[in-house]
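*Asks:* Take this sequence and fold it.
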Amino acid sequence: MPKSPAARTSSRSRSLKYILMLGALAALPAVTTDMYLPALPAVAEDLATTTTAAQFTLSGTLLGTAVGQLVIGPLSDRFGRRLPLLIGISMHIVTSLLCAIAPNIGLLIGLRIMQGFFNAAASVVAIAVIRDRFTGSAAAKLLSRLMLMIGLAPLLAPTLGQAVAGIWAWRAVFYALALIGVILVVIVWRWMPETLPPERRLPKKVKGAAKTGEPGGYRILLRDRRFLAFAVIPGLSMGIIMSYVVGSPFVMQEQYGLSPATFALIFAVNGVAMVISSQVNASLLNRFPSAGILRVAAPVLLLLAVILPIIIATGFGGVIGLVAGLWLVLGMLGFTLSNATSLALDGYGHMAGTAAALLGCLQVGLAGLISPLVGVFGGTALSMAGVIIGCAAAINLILATTPAYRRRGLRLGTSPNGTEPGDPTAQASGTAG
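*Replies:* Next comes the predicted model:
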């Protein structure tokens, strides 16, 4: 029997609330990093330390997030999604409060590593919950919708952090992060249901998670070429994003002479590119498989990346030409991130937390390894463009050398043999909105 208009409206309202909740969770690590960016100079001055040491409070957070995902992912497969999530966010609150009163840079770095470790629970569980409830194009669509929330983090968080630090000094940023954690705990406690019932949880102990042949094992995932191929692509995409984030302040302000206010505006405009493309991707998934979209997006991304150094070297359009080129490159990432993530998770619904953890760790780890190359190669616009080209070329190389992808096109929702091996509980529970 068709749903009544009132029922459809209520269903859409619930879907929107669900997307907003998962999006807020997935964006917590990014908010934790980006809110803190404007405070770095003040931290170095107040704690009488070097710029390098102050910057390591950011690198430390990424390191903690990478390790945290590897630990929390299997825990969420063993004990359900809510408990690890609530504990992780609660500890995020505690470490945020401790960061606010840290007396020296060494302790602050240690606390930031712990903060990254615990708030990794938010992003891991958000992705695992999607895989618990959705498969195929529905999962890819929901991931695209989440990009809207995640994309807003680098747009709004630095501005909010600057406002907070400007009024109450840099330590207040951590009080604000603690408050965000409190709000998320209340939201999860009241409105987020448990999506992994006891009968679907892994019976093995967490310490056995890396052993061959045991469900939830990282070694199983690391031996799966198909999973690794699609798990590395989001990491390379994130490497492009972080290379831009790391390089653009120096390129725009020092090389092109823009004011901080103008740079902030351009940063926001470029962030909108990913938000728009991710929503276009969600609409395209109504008609095309995720792998088909990825097949087209990857070479287009490489072509646009190759055009970047040409714009820079010739000075075509000046700063406007550079911004336009970056806008198009960043926009293509809305098509690579969510589709590759869905393809990586496909076939691992029975260990979604573990798979999401390894995928997230690869994202953070690759981004952390790739982004410093911008500075190593000179910190100029050309070095930034060179790193972007390298990442785009690697994405295309991976797709070209993944046998199952080349042979079948991998319609989303099936593994190479058309099934989800070892995943008897996989469910396609409707659409993602």
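*Asks:* okay, CA-based contacts and neighbour counts for the rest of this
*Replies:* Will do.
*Asks:* How much space separates residue 241 from residue 277?
*Replies:* 14 Å (C-alpha to C-alpha, to the nearest Å).
*Asks:* More neighbours: these two, which one.
*Replies:* residue 277 (22 against 19; other C-alpha atoms under 10 Å).
*Asks:* wait, what's in contact with the more buried one?
*Replies:* Each residue near residue 277 by C-alpha atoms under 8 Å, 6 or more residues apart in numbering is listed here: 331-335.
*Asks:* Just the buried residues of these.
*Replies:* 331-335 (16 or more other C-alpha atoms under 10 Å).
*Asks:* Could you dump those into JSON lines and include distance to residue 158?
*Replies:* JSON lines is the format used below for the buried ones among the contacts of residue 277 (distance: C-alpha to C-alpha, whole Å):
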{"residue": "331", "distance to residue 158": "20"}
{"residue": "332", "distance to residue 158": "23"}
{"residue": "333", "distance to residue 158": "21"}
{"residue": "334", "distance to residue 158": "21"}
{"residue": "335", "distance to residue 158": "25"}
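*Asks:* To compare with the earlier structure, here is another sequence to fold:
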Amino acid sequence: MAALMSLNALAIDAMLPALDDIASSFQIADPNKRQYVVGIYLLATGFGSLVPGLFADRYGRRPVLFISMAIYIVTSLLCMIAPTFEVLLGLRALQGFGTAGLMVLPAAIIRDRFEGDKMARLISMIFIVFMAVPVLAPSVGQAVLVFASWEWIFFTLALFAIAACTWAALRLPETLDPDHRQKIDPRTVVRNLPLTLRTRAAVGYVLAAGLTFGGMFGYINSAQQLIGEHFGAAEQFPLIFGASAATLAFSSWANSRIVERFGARRVSHTALIAFFLVSAVQVFAAIEKADSLAWFFPLISINLCLLGFLGANFGSIAMQPFFNSAGAASSVQSAIRMLLGAAMGIAIGQLYDGTALPLAMALLISSVLSLCLVLFSEKGKLWTRPRQPRYIGESPH
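*Replies:* Model (predicted):
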């Protein structure tokens, strides 16, 4: 599951060192326009997330997963020969839409087998490997650029996907219970997809996750310009970006060790309060210490670290009510998170003005709104720990 999810992270972060070369190759005048190579992929993944869960609930997890893998491989190879920047963006959109199953299905597969805090712990363990990719991916892209042009980064993506596909074919069983298969018809779609939006216990956590990860996507979109140009550390970009992302991998590991003891709610609520406080300091630093990488780097690293205590736990809590429709629930929740996060990330990136202030303000605003949304789902109470799960359409026994 970690290897499959990592392919999406690789398709995003391996491109970052090549954005300058891509802009030069296609003679892109607007410096912020190069960010669309990343932003369009994320946005398309959000739209694509609505599709695979429905088919996975009907035909099983494996067939849908392998179709997603095939699309990833083919579109990666086609991106190598894109004749124009617009065609490249179109292929990236197709790649993101078609491979959304790599983000959606792992959560559904895990939900087929586990629930509650144990599910949160397992997702955190997967995130340890998954989040190691943003640490290494820019260096992978940079290494390719040493020996070849940016097009060969896409060839590298295809090779990783072939390896992961072979591994899944050999190791991954079908996890969907035949009794839980659902027909694909308009009534099923209408019933399953809006269910998250009507479930108070889930909707606040889904929207909060989208907002907090929107800040991270904004950082990813503008990181190359922010670190390389504003702070003047272009040569050290893979190292600085990777070091900040490494804190997210560490916190995912730490979360996997403590979540069953303290509960997903207690851990994530504490992290959300801390996220707000650090974001407030980051706004101060962006104004008063605008040119200081020594201030920016530790603060963004701490915020990324806190996301490791938010993402997996928010996702686990939001999935808990959906026992017999995990695929559809995972689809709609992933779609909401990705669409909201990607749209916010693109907006933050396009607001880049040569300083870290737009990113800092976005992180602060998203933390405040996220806290309000979590309070809505929890009916005004934080740090609770329900004795048993609440299911939609299924008895807890």
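*Asks:* closest to residue 180 of the first structure among the buried ones among the contacts of residue 277 of the first structure?
*Replies:* residue 334 (26.1 Å; C-alpha to C-alpha).
*Asks:* which one in the second structure is aligned with that closest one?
*Replies:* When the second structure is aligned by TM-score structural alignment, residue 334 of the first structure is paired with residue 308.
*Asks:* what's the answer for residue 357 of the first structure, then?
*Replies:* Counting by TM-score structural alignment, the partner of residue 357 of the first structure is residue 331.
*Asks:* Please look at its match and residue 104 and confirm they touch.
*Replies:* Yes - if you go by C-alpha atoms under 8 Å, residue 331 of the second structure and residue 104 touch, sitting 5.7 Å apart.
*Asks:* Overlap of the contact sets of these two?
*Replies:* Common neighbours of residue 331 of the second structure and residue 104 (C-alpha under 8 Å, 6+ apart) are 49, 52-53.
*Asks:* picking up where we left off before, and the match of residue 334 of the first structure, how close does it get to residue 150 of the second structure?
*Replies:* Applying C-alpha to C-alpha to residue 308 of the second structure and residue 150 of the second structure gives a distance of 31 Å.
*Asks:* contacting residues for the closest residue to residue 383 of the second structure other than its chain neighbours?
*Replies:* Residue nearest to residue 383 of the second structure in three dimensions, not counting chain neighbours: residue 266, with 4.3 Å by C-alpha to C-alpha, 6 or more residues apart in numbering. Going by C-alpha under 8 Å, 6+ apart, residue 266 of the second structure touches 382-385.
*Asks:* Mind giving me the PyMOL select for those, buried ones only?
*Replies:* For the buried members of these, the matching PyMOL selection, counting by 16+ other C-alpha under 10 Å, is:
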select buried, resi 382
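*Asks:* what about residue 260 of the second structure, how many neighbours?
*Replies:* Quick note: residue 260 of the second structure (other C-alpha under 10 Å) scores 16 neighbours.
*Asks:* That one -> the first structure?
*Replies:* Using TM-score structural alignment, residue 260 of the second structure lines up with residue 286 in the first structure.
*Asks:* what does residue 280 of the second structure give?
*Replies:* So residue 280 of the second structure corresponds to residue 306, using TM-score structural alignment.
*Asks:* and the residue lying closest to its match once chain neighbours are set aside, what element?
*Replies:* Nearest non-adjacent residue to residue 306 of the first structure, counting by C-alpha to C-alpha, 6+ apart: residue 389, 6.2 Å away. Per DSSP states H and E, residue 389 of the first structure falls inside helix 381-400.
*Asks:* so where is that helix in the second structure?
*Replies:* The aligned range for helix 381-400 of the first structure is 356-375, by TM-score structural alignment.
*Asks:* mind listing what's buried in that stretch?
*Replies:* 356-371, 373-375.
*Asks:* Check the offset of that stretch from the chain's centre.
*Replies:* Distance of stretch 356-375 of the second structure from its chain centroid, counting by C-alpha atoms, centre = their mean, to the nearest Å, is 17 Å.
*Asks:* Just the residues contacting it, thanks.
*Replies:* Everything outside stretch 356-375 of the second structure that qualifies as a contact, by C-alpha under 8 Å, 6+ apart, is 204-205, 207-209, 211-212, 215, 218-219, 226, 272-273, 275-276, 279-280, 282-283, 286-287, 290, 348, 351-352, 381-382.
*Asks:* how about residue 274 of the first structure, what's its match in the second structure?
*Replies:* Using TM-score structural alignment, residue 274 of the first structure sits opposite residue 248 in the second structure.
*Asks:* give the contact list for that match.
*Replies:* 131, 301, 304-308.
*Asks:* For residue 33 of the second structure, state which of those is nearest.
*Replies:* Nearest to residue 33 of the second structure among those, counting by C-alpha to C-alpha, is residue 304 at 24.9 Å.
*Asks:* Please tell me I have it right and that closest one contacts residue 250.
*Replies:* No - using C-alpha under 8 Å, residue 304 of the second structure makes no contact with residue 250, being 10.0 Å away.
*Asks:* Those two: which is more packed in?
*Replies:* Comparing residue 304 of the second structure with residue 250 by other C-alpha under 10 Å, the one with more neighbours is residue 304, at 25 against 19.
*Asks:* And the more buried one, how far from residue 90 of the second structure?
*Replies:* Counting by C-alpha to C-alpha, the gap from residue 304 of the second structure to residue 90 of the second structure is 30 Å.
*Asks:* where do the strands sit along the stretch 151-300 of the first structure?
*Replies:* Read by DSSP state E, counting those that start in this stretch, the stretch 151-300 of the first structure holds no strands at all.
*Asks:* now stretch 140-153 of the second structure: which residue numbers in the first structure?
*Replies:* Taking TM-score structural alignment, stretch 140-153 of the second structure hits residues 160-173 over in the first structure.
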